[in-house]
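1. dropping the sequence and predicted coords here.
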Amino acid sequence: MSTPVQQWRPAGRGSVRSRTINGYFARVSHPFMAAASLRGTPSAQFLAAMRPGLNRSLTALSPVPAETRVEPIREWLDGVRVRGEWVSAHPGPPRPESPTRIIYYLHGSGYVICSPRTHRGLVGRLSKRTGWSAFSLDYRLGPEYPFPTAGDDAIRGYHWLLDQGFRPDQIVVAGDSAGGHLALDLIADNHRRGIGQPAGLVLFSPLYDPTFELAVASQRRGVRDPLIDAVAGQRFLRLYTGGTAADHPRMRVALHPEMSLPPTLIQVGALEVMGDDARAMHRALTAAGADAALQEWPGQGHVFQMFPLFSPESRQALHEAAGFMSTLATN
């Protein structure tokens, strides 16, 4: 595989449509998020009340391609339930004996909201563009299931795919937001256990620092994501991380040159609340010897790839991601 460009940024300020819609969301969402941040850490009851409506809204804003097939999975591995769904934009179930790769998708949203259903549109579009099936993991959320439950589930989901007969080099791990942090945790765990690494990583607006200090510091310098207030986001994250120390090895995942690290593509919006997370992750990967590319998209906010109706750049970014995946298929 050819070495990807280490840092890349499309020209311009972003499309007129995305700038207009981002401006609208900033006016609507920031007052709400700021008010939420003044109340301190949200209660579990508040989260339980808002989660269904927020999930429905995100699902409606990220349409699923019409030809997408979905197969729910509820199976056991080592006495714990593996939940998720196969998402395919083409006929036929995924077969381990086929040379075709699969996507292992880890959804984001602070470890406390969202599901494979909210991200089915994004995963379906990835499947359509690559021609690959995707297993989208339904990991357990906080505060009902605190740190590191989601990470344990992500590791177990990868082991389940291996148990189905898929080889590590057939799997490309993709994820957004908190899913990016889950992907790093998985890579570190594979190294500790001597388990084969996936063929590659594709990460959208990835979380690197679950304390959210990088995001809060960025916001204080004047970077404003159109959708997310960093202080409020930090308090929602604490519903999952609780009192876990910032230097816990599964909070700030350490990468080392002796690790076998897969080729990685990171995409982030220039208005991104977690822009510094993406850049820190890119630096950590390259310092450890990974073949990692960072793409920064002007005029875009958090996980803009999820919203094709709002941003033409969403389609362009997924085209770039699918192109990166195709280079892995020929490696």
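-> Thanks, I have the structure now. Please read these numbers as outputs of a predicted model, since none were measured by experiment.

2. going forward, measure contacts and count neighbours with C-alpha atoms only.
-> Fine.

3. longest helix anywhere in the protein?
-> In the chain, with assignment by DSSP state H, the single longest helix is helix 16-38.

4. list the buried ones in that one?
-> 18, 19, 22, 26, 30, 33, 34, 36, 37 (16 or more other CA atoms under 10 Å).

5. put this beside the first:
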Amino acid sequence: MRLVQWITPSSVQSYRFFCYFFRFSNRISELEDDARILWLMRDHPAGRSKVILYMHGGGFQNALQFYHLRYLRYVQSELAVRGVVVDVAILDYSEFPTVSPIFPINLRQVKSSIAHLLDAGFAPSEICVAGDSAGGNLAMQLVSHALHPVDAVPALTLSSPLAGVLCISPWCTLTENAPSYSANRARDILPSGGVLSWGVAFLSNIPERNHVYMEAAKAPETWFHGVERVASKFLFTAGDHEVMRDDIVELSTKVKACHTDCELLLELGGVHCNPQLDFMLPTTRKRLVKSNSKIIDWLSDVFA
């Protein structure tokens, strides 16, 4: 893994190249704990901007990818067409094995990014927290921390709920081999065996009492009581053909039991992080998967 990290661009390098290629302003905000926010900012018309705080996936080991940036630019542009002006704040968090254990360091970095946005003048109702795969895991770590504070992480105090939480194929159980792992082993783009072995490695040096923060789908039934005070809306997405499907369904069910505005988007024939696969190669909007339009609809409602 260290070799892969050495030969591939860092998150900052990919971001700077993207900004150069698409003529974006290059703006980076340094945070505590060796984290930073990489900004995709719009030219603001009259009125106040909203912000999407995004945590990228990559198994807690891989940096921000170019397709993540293309996808976020698409989301930003589609929202602008609907009159919704958003900045995107991408969290550049530390990766394994540069930091080990990854918990609670990554959670501290997420909390630091939220604090930075609040200090910058964004109200909680103007912030949507989003992430894919491991980034979705981090989003749910933040939710859990808001409900059950971790001693080693500053408390998250919100004057009002966040606008929303969007989890695209969240990695929400690191060790359990749910039926969808075997049923979709030959269908998904993820290696099911590798995913489970990574999860065991990540949890091996984290106290068992803290596993629930990284395995939200295994949380007790009452864990998410009060979650409506954390975020006004939740959207979970999963592909029908992805190995993590059953875990994501379980997580969404537990959150939905405690929240009146929680949705699950299960895409027929979809695989892991299906909405973003369109942006790994050049494509046209006419060929985008249906879940992308649903996500844009949902974000429009979040920021209405």
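-> Yep, that arrived. None of the values given here were measured: they were computed from a predicted structure.

6. about what we covered before: format the buried residues of helix 16-38 of structure 1 as a markdown table; extra columns: distance to residue 196 of structure 1.
-> Putting these into a markdown table (distance: CA to CA, whole Å) gives the following:
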| residue | distance to residue 196 of structure 1 |
| --- | --- |
| 18 | 40 |
| 19 | 42 |
| 22 | 41 |
| 26 | 43 |
| 30 | 43 |
| 33 | 41 |
| 34 | 44 |
| 36 | 43 |
| 37 | 42 |
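
7. so which of these comes closest to residue 137 of structure 1?
-> Of all those, residue 137 of structure 1 sits closest to residue 33, with 27.8 Å by CA to CA.

8. ok, the residue nearest to residue 138 of structure 1 when sequence neighbours are not counted - contacts?
-> Leaving aside its sequence neighbours, residue 138 of structure 1 sits nearest to residue 84 (CA to CA, 6 or more residues apart in numbering; 4.5 Å). When contacts are counted by CA atoms under 8 Å, 6 or more residues apart in numbering, residue 84 of structure 1 is found next to 72, 73, 74, 116, 135, 136, 137, 138, 139.

9. what helix or strand is residue 84 of structure 1 on?
-> Secondary structure from DSSP states H and E places residue 84 of structure 1 in strand 80-88.

10. need the next SSE after that strand, C-terminal direction.
-> Next along the chain after strand 80-88 of structure 1, taking DSSP H and E as the criterion, comes strand 102-106.

11. could you tell me where that following strand falls in structure 2?
-> Strand 102-106 of structure 1 lines up with residues 51-55 of structure 2 when matched by TM-score structural alignment.

12. quick revisit: and the residue nearest to residue 138 of structure 1, what pairs with it in structure 2?
-> Checking with TM-score structural alignment, residue 84 of structure 1 has residue 37 as its match.

13. same deal with residue 230 of structure 1?
-> Per TM-score structural alignment, residue 230 of structure 1 is aligned with residue 192.

14. its match and residue 243 touch, don't they?
-> Yes - Residue 192 of structure 2 lies in contact with residue 243 (CA atoms under 8 Å); the separation is 6.6 Å.

15. overlap in contacts of those two?
-> Residues touching both residue 192 of structure 2 and residue 243 (CA under 8 Å, 6+ apart): 181, 182, 185.

16. which of the residues you listed fall in strands?
-> Of those, none are assigned to strands by DSSP state E.
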